[in-house]
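>>> Sequence first, then the predicted structure:
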Amino acid sequence: MEPTGSISPDHLNALYVITHANIVVRLVLAGLGIASIWSWTVIIEKAVRFTGLNSFANRFENEVGSGRSLEDIAAAAGDAPRQALPRMLQAALREWRDARAKGLLSGGNAEAQTAFLIQRIDRVLDSVIARESQKVETGLSLLAIVATASPFIGLFGTVWGIMSSFQSIATEKNTNLAVVAPGIAEALFATAIGLAAAIPAYIAYNKFSGDAAKYTARLEGFADDLVTAIQRRLAERA
């Protein structure tokens, strides 16, 4: 930051502050800018992803509740569905078919084998839910880091800018506004950019953390419904 003999409003606009700030403050501003862009990339990706996940889940749950055969719904989803709900349905039906093909659901030990089958289905579905939960939570840690670290990084730039102003006063031996204003401006600008990066990341982190928890609960509810449907089939065969 180079002190000038006089200042004008143009000297205090954002572009001038960025281009004329000292190297440390410029590095701080650049880092905060990158963090903000990064967090907004995650925010947009998460917004699109959760919208798509919930939209598909609504359609799939409606299909399952329509009375259509679960086998037909599972077959229509393809061999390697990308969404969690059809994978859960296929996994549950696969365990049930394997047990039936091996004759484990009939005979004198049928009751114990049935209980064991339900436990296996529970474990398989829990595994799918755990993997899907990890996927939907990916990127949230970045938002948390940006939300918590950005204000402190901006504060560091603020402190450095104020120190620069004091150095200018000492060098110029003058407390005129023209001497201190540029340093104060870049100091406050660093604070503003830190908050501008932190606030959206903080709001988005809380929003998407709630969305991830709701989606996981939705998968768990669907798993419970599947287990109930399998148990109903087993009861009908008894």
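Noted; the coordinates are in hand. Residues are numbered from 1 along each chain as shown.

>>> use CA for all of it now, contacts and neighbours both
OK.

>>> Against which helices or strands is the longest helix seen in the chain packed?
Using DSSP state H, we find that the single longest helix of the chain is helix 177-237. Packing contacts for helix 177-237, counted by 3 or more C-alpha pairs under 8 Å, 6 or more residues apart in numbering; DSSP states H and E, involve helix 14-20, helix 23-64, helix 84-101, helix 110-137, helix 140-172.

>>> who's in contact with the third one?
Think helix 84-101. Contacts with helix 84-101, where a contact means C-alpha atoms under 8 Å, 6 or more residues apart in numbering, come from 57, 60, 70-71, 74, 77, 80-81, 105, 117, 120-121, 124-125, 128-129, 132, 219, 222-223, 226-227, 230.

>>> hmm, 7 Å instead?
Applying C-alpha atoms under 7 Å, 6 or more residues apart in numbering, the contact partners of helix 84-101 are Ala74, Ala77, Pro81, Leu105, Ile121, Val124, Leu125, Val128, Glu132.

>>> pretty sure the fourth one is touching Ala112, no?
No - because the distance of 8.9 Å does not satisfy C-alpha atoms under 7 Å, Leu105 is recorded as not touching Ala112.

>>> which of the two has more neighbours?
Leu105 (21 against 11; other C-alpha atoms under 10 Å).

>>> Relative to Asp224, how far out is that one?
Distance from Leu105 to Asp224, counting by C-alpha to C-alpha, to the nearest Å: 21 Å.

>>> hmm, back to that, of all the helices and strands packed on helix 177-237, which one is nearest Ala197?
Relative to Ala197, the nearest member of the helices and strands packed on helix 177-237 by C-alpha to C-alpha is helix 23-64, separated by 4.8 Å.

>>> can you state the direction angle for the closest one and helix 140-172?
Angle between the axes of helix 23-64 and helix 140-172 is 160 degrees (criterion: axes from the mean of the first three to the mean of the last three C-alpha atoms, to 10 degrees).

>>> and helix 23-64 with helix 177-237, angle?
Put simply, helix 23-64 runs at 20 degrees to helix 177-237, going by the same axes, to 10 degrees.

>>> Following element in sequence after helix 23-64, please.
Toward the C-terminal end, the helix or strand that comes next after helix 23-64 (DSSP states H and E) is helix 70-76.

>>> in that next one, what counts as buried?
Of the residues in helix 70-76, those buried by neighbour count under the rule 16 or more other C-alpha atoms under 10 Å are Leu70, Ile73, Ala74.

>>> and that helix, what does it pack onto?
Packing partners of helix 70-76 (3 or more C-alpha pairs under 7 Å, 6 or more residues apart in numbering; DSSP states H and E): helix 84-101.

>>> Second structure follows, compare the two:
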Amino acid sequence: MDPIAKAAAELSPWALFVQADIVVKLVMLLLLAASVWSWAIIVERSRRLRTINGQAKQFEEWFWKAESLDALYDPAAKANHPSAKMFVAGMNEWRRSVARGRIDREGVRGRLASTTQVSIAREVDDLGDRLNILATIGAVAPFVGLFGTVWGIMGAFTSIAASQNTTLAVVAPGIAEALFATAMGLFAAIPAVIGYNRLLHNVGRLEARLSAFAEEFQGLLSRQLDGMEQK
């Protein structure tokens, strides 16, 4: 085999993994698993947020086209997305409040605001549930890779001392195996950090959208409340 081709084969990712020390191998496998896990979270949350945003847009269109809030209640109760859940929670509180003999206007408005905000907070918390995993992977993976690198370099120096040979052909494979662990750490960390920041931004935008819709919903009920009092 051509010497250059042989050297390239010995420094391929698979060859570096196979030739690595058992500790470095475990580090590489851990980082690979972390990378797969982070990508699974990124893809799943991105799809879910895209779906929820589409559902929110469609529900808001239904909301403003509906003949009455009561007519929208039954379809919303069967839906399973944050906008519908917030609407149902608000309507339930509205119905309980106006069913009383004497209506406390400020009390009803306060309870409506509290109910809708609790519903939004619950849904946002659910959407952000796995984002802390991405943050952890992004923060820890480089250090795990660095640990593998330090361990690999220690092993390479031990081998050099035992062989008493410091030529590049002897030194390069061990150093390359060690540095490959650092590369694996960055490979796991960089997408996790980017995914975390992007998903956190999207969750924040969705929360703002739900809060704006909740304000419009409360405003509509507040005007109905004023009309009831004038009668």
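Ah, there it is. Please read these numbers as outputs of a predicted model, since none were measured by experiment.

>>> how about the helices and strands packed on helix 177-237 of the first structure, which one is nearest Leu234 of the first structure?
Using C-alpha to C-alpha, the nearest of those to Leu234 of the first structure is helix 110-137, at 7.8 Å.

>>> separation between Leu12 of the first structure and Gly183 of the first structure?
For Leu12 of the first structure, the distance to Gly183 of the first structure - C-alpha to C-alpha - is 10 Å.

>>> okay, the two: which has more neighbours?
Looking at Leu12 of the first structure and Gly183 with other C-alpha under 10 Å, you find the greater number of neighbours at Gly183, namely 30 against 18.

>>> any idea how far the residue mapped onto the more buried one from the second structure is from Thr158 of the second structure?
Under the alignment (TM-score structural alignment), Gly183 of the first structure maps onto Gly174 of the second structure. Relative to Thr158 of the second structure, Gly174 of the second structure is positioned 10 Å away (C-alpha to C-alpha).

>>> List the contacts of the residue sitting nearest the centre point of the second structure.
In the second structure, the centroid-proximal residue (C-alpha atoms, centre = their mean) is Leu131; its distance is 3.5 Å. For Leu131 of the second structure, the contacting residues are Tyr196, by C-alpha under 7 Å, 6+ apart.

>>> redo that, cut-off 8 Å
Ile41, Tyr196, Leu199, Leu200 are the contacts of Leu131 of the second structure under C-alpha under 8 Å, 6+ apart.

>>> who's in contact with the second one?
Neighbour list for Tyr196 of the second structure: Ile42, Leu131, Leu134, Ala135 [criterion: C-alpha under 8 Å, 6+ apart].

>>> Equivalent analysis for the first one, please.
If you count contacts by C-alpha under 8 Å, 6+ apart, Ile41 of the second structure has them with Arg130, Leu131, Leu134.

>>> Swap in 10 Å and give it another go.
Ser35, Arg47, Arg130, Leu131, Ile133, Leu134, Ala192, Gly195, Tyr196, Leu199 (C-alpha atoms under 10 Å, 6 or more residues apart in numbering).

>>> Go ahead and build a ChimeraX selection from the buried members of the residues you listed.
If you want just the buried ones from these in ChimeraX, going by 16+ other C-alpha under 10 Å, the selection is:
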select :35,131,133,134,192,195,196,199
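
>>> The contacts of Ile41 of the second structure: which two are farthest apart?
Distance extremes for those: the farthest pair is Ser35 and Arg47 at 18.3 Å, using C-alpha to C-alpha.

>>> Now the alignment partner in the first structure of Leu210 of the second structure. Nearest residue, chain neighbours left out?
Structural alignment (TM-score structural alignment) places Leu210 of the second structure against Leu219 in the first structure. Excluding the flanking residues, the one nearest Leu219 of the first structure by C-alpha to C-alpha, 6 or more residues apart in numbering is Ile129, at 6.4 Å.

>>> The one you found -> the second structure?
Under the alignment (TM-score structural alignment), Ile129 of the first structure pairs with Ile120 in the second structure.

>>> Surely its match touches Ala214?
Yes - counting by C-alpha atoms under 10 Å, Ile120 of the second structure touches Ala214, with 8.8 Å between them.

>>> quick one: common contacting residues for these two?
Listed as contacting both Ile120 of the second structure and Ala214 by C-alpha under 10 Å, 6+ apart are Ser83, Met86, Ala208.

>>> Need the three-state assignment for Asn80 of the second structure.
Of the three states, Asn80 of the second structure takes coil according to DSSP: H, G, I helix; E, B strand; the rest coil.

>>> residue contacts, it?
Asn80 of the second structure is in contact with Ile52, Gln55, counting by C-alpha under 10 Å, 6+ apart.

>>> Translate it into the numbering of the first structure.
By TM-score structural alignment, Asn80 of the second structure lines up with Arg82.

>>> Check Met91 of the second structure too.
So, by TM-score structural alignment, Met91 of the second structure is matched to Leu93.

>>> ok, how many other residues are close to that match?
19.

>>> now the one 4 residues further on
Each residue near Arg97 of the first structure was counted by other C-alpha under 10 Å, and the total is 12.

>>> do the same with Gly107 of the second structure
Around Gly107 of the second structure there are 11 other residues, counting by other C-alpha under 10 Å.

>>> go on, the one 3 residues further on?
Number of residues near Gly110 of the second structure (other C-alpha under 10 Å) recorded here: 12.

>>> which residues does it contact?
Going by C-alpha under 10 Å, 6+ apart, Gly110 of the second structure touches Asp104, Gln218.

>>> measure it to Arg130 of the second structure for me?
Gly110 of the second structure is 32 Å from Arg130 of the second structure, by C-alpha to C-alpha.

>>> Likewise for Trp39 of the second structure?
Separation of Trp39 of the second structure from Arg130 of the second structure (C-alpha to C-alpha) stands at 12 Å.

>>> Quick check: neighbours shared by the two?
Arg45.

>>> Superposed on the second structure, what's the mean shift for stretch 149-157 of the first structure?
Stretch 149-157 of the first structure, aligned to the second structure and superposed, deviates on average by 0.8 Å (mean C-alpha distance after the TM-score superposition for the first structure).
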